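*Asks:* here is a sequence with its predicted model. Questions after.
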Amino acid sequence: MPRLLAIGDIHGCYKALVTLETFVEITPEDTIVTLGDYVDRGPDSRRVLDWLISKDKTHKLIPLRGNHDLMMAQSRNNQDHYDRWLGLGGYAALCSYSPNGKADAGTLENVPQSHWNFLSNRVLPYYESDHFIFVHASYDPDVPMSEQEDYFLYWEKFSYQPRHASGKVVVCGHTSQKSGYPIRTDNAICIDTRAYGSGWLSCLDVESKRLWQANQFGETRKFFLDDVC
């Protein structure tokens, strides 16, 4: 039976990503909602974007925009944005593109056009299914998703918000959980489990609440959300 799967913040952790893909046994029939922050901090941003672009051609991929993806896209033509991005994890992303492993000023030129197109034109601000809202960061509970401010979509931290006016449960990332476990309320679930910081990359089947995790060491584990939070 096809599943509706959400994958948390990847942050350049390609080994965790491909380990998770195999562990979950993702198929082309599944719908995969990636919650953003594909780049920065981890060692393999380039390979993560290659994976996403490839899956976009063969699977039902719904890629959302994270604040780090937004910063990378904005850095291309703005020195202030570039400098800020480097200080917030962009250095690691540039290293993944550089032939010599250094994030010097010329490495932006090594980013393929397909990656710029993906970051600027393909990623989405949010996604809604019949019962769930998917977003990178958070939401204003009283505002339709089509009218949400960028701050809520990309920057606001997870909090104990009221349920969204639509009545749907929100699935998000962005607020990394050092425990390695998701955090949830009756109204929202955050599955950023700090893949880049010796934590775990999480994939949630939103209907069954089964959750799979993998890390950069190739380790895996799975459980039901109700058993841990």
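*Replies:* That came in fine, so what should we check first?
*Asks:* C-alpha only now, for contacts and for neighbours.
*Replies:* Noted.
*Asks:* how far away from the center of its chain is stretch 191-206?
*Replies:* Relative to its parent chain, stretch 191-206 has a centroid offset of 9 Å by Cα atoms, centre = their mean, to the nearest Å.
*Asks:* if you could redo that for stretch 185-196, that was the one I meant.
*Replies:* 11 Å.
*Asks:* and it, what's buried?
*Replies:* 187-196 (16 or more other Cα atoms under 10 Å).
*Asks:* from one end of it to the other, what's the distance?
*Replies:* 24 Å (Cα to Cα, to the nearest Å).
*Asks:* ok, stretch 96-112 next?
*Replies:* One end of stretch 96-112 to the other measures 12 Å (Cα to Cα).
*Asks:* swap in stretch 119-127?
*Replies:* Taking Cα to Cα, stretch 119-127 runs 16 Å from one end to the other.
*Asks:* give the buried residues for it.
*Replies:* Those buried within stretch 119-127 under the rule 16+ other Cα under 10 Å are 119-120, 123-127.
*Asks:* and the buried residues of stretch 185-196 as a markdown table, adding secondary structure?
*Replies:* Output for the buried residues of stretch 185-196, formatted as a markdown table (DSSP: H, G, I helix; E, B strand; the rest coil):
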| residue | secondary structure |
| --- | --- |
| 187 | coil |
| 188 | strand |
| 189 | strand |
| 190 | strand |
| 191 | coil |
| 192 | coil |
| 193 | coil |
| 194 | coil |
| 195 | helix |
| 196 | helix |
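*Asks:* dropping in the other structure now:
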Amino acid sequence: MMRVLAIGDIHGGLKALVQLLNKLEIKDGDTLIFMGDYVDGWSESAQVIQFLIELSEKINCIFIKGNHDVWCEEWLRDGSVDMTWYIHGGKETMESYSGFSKEDKQKHLAFFENLKMYHLDNKNRLFLHAGFTSMHGVEKEVFQTTLYFDRTLWEMALTMDKSIERDSELFPKRLTHYHEIYIGHTPTTNFGVEKPMNATNVWNVDTGAAFKGKLTAMDVETKSFWQSDNLPCLYPNEKGRNKD
């Protein structure tokens, strides 16, 4: 049976990605939807991008744009370095490009430029990096940056009264447009959880790979999920984005 697999934020953890894909045992017809933030954190950001480019030549992949990807794209395009980016993994990402040719970097720039802001499938399931604020749905979002920075959608979903039915007037209008919504961006480890989290019809598959957590893939039909080892175990001599 063909699967649709949502994969959380990788943040330069190539070893976790390879380990996870081996567990998934990808079959012909499977679709991999990557939720963004491919870079910044562990030491193999450039290598992750190269791997994903090559993977997409063999397997059906959909790549969503994350906020860290925007910063890396800007640097690859004109050398500009956002200082927020620099201190949140950008330094390590730039270092990972040592040994990559100008031609390689141009191919990676094209990868970033072609990332999707969101994906809506034929079962009305929405995939995006962070969230949106428009009560009319993601298509009506005025500021594109919201799609890869917003946390209010997830915060709202977490605090909703579970007794409120979907057809109730109290149910948030922005959630009614989609059967399900899949996001990354806000690690579930912030809430002491190492597995994907669900609130109303929102699923969060960022399980903290940038920090001390794991990289996760979820089958969006069955809700089965697979995980890598914790990233610090795969990169024992690195801190990733951990501050302690």
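*Replies:* Yep, it's here. The structure presented is a predicted model; accordingly, all values stated were derived computationally and were not measured.
*Asks:* circling back to that earlier point, closest one to residue 109 of the first structure out of the buried residues of stretch 185-196 of the first structure, please.
*Replies:* residue 196 (25.1 Å; Cα to Cα).
*Asks:* residue 20 of the second structure versus the counterpart of that closest one in the second structure, what's the distance?
*Replies:* Using TM-score structural alignment, the partner of residue 196 of the first structure in the second structure is residue 210. Distance check for residue 210 of the second structure against residue 20 of the second structure: by Cα to Cα, it reads 15 Å.
*Asks:* same deal with residue 108 of the second structure?
*Replies:* 22 Å.
*Asks:* ok, now residue 63 of the second structure?
*Replies:* Counting by Cα to Cα, the gap from residue 63 of the second structure to residue 20 of the second structure is 17 Å.
*Asks:* which one of the two has more residues nearby?
*Replies:* residue 63 (26 against 20; other Cα atoms under 10 Å).
*Asks:* residues contacting that one?
*Replies:* 33-36, 115-116 (Cα atoms under 8 Å, 6 or more residues apart in numbering).
*Asks:* now, which of these lie within strands?
*Replies:* Per DSSP state E, strands hold the following members of these: 33-34.
*Asks:* just give me the closest of the contacts of residue 63 of the second structure to residue 124 of the second structure.
*Replies:* Residue 124 of the second structure lies nearest to residue 33 out of the contacts of residue 63 of the second structure, by Cα to Cα, at 14.6 Å.
*Asks:* can you put the buried residues of stretch 185-196 of the first structure in TSV and add distance to residue 175 of the first structure?
*Replies:* Output for those, formatted as TSV (distance: Cα to Cα, whole Å):
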residue	distance to residue 175 of the first structure
187	16
188	12
189	11
190	7
191	8
192	6
193	8
194	9
195	12
196	13
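*Asks:* how near is the spatially most central residue of the first structure to residue 16 of the first structure?
*Replies:* Nearest to the mean C-alpha position of the first structure, by Cα atoms, centre = their mean, lies residue 36 at 2.8 Å. Counting by Cα to Cα, the separation of residue 36 of the first structure from residue 16 of the first structure is 15 Å.
*Asks:* so residue 85 of the second structure lies in a helix, does it not?
*Replies:* Yes - counting by three-state DSSP, residue 85 of the second structure is found in a helix.
*Asks:* that one against residue 71, yeah?
*Replies:* Yes - here residue 85 of the second structure reaches residue 71: they are 6.4 Å apart, a contact under Cα atoms under 8 Å.
*Asks:* those two - which one has more neighbours?
*Replies:* residue 71 (22 against 18).
*Asks:* which stretch of helix or strand covers that one?
*Replies:* helix 67-78 (DSSP states H and E).
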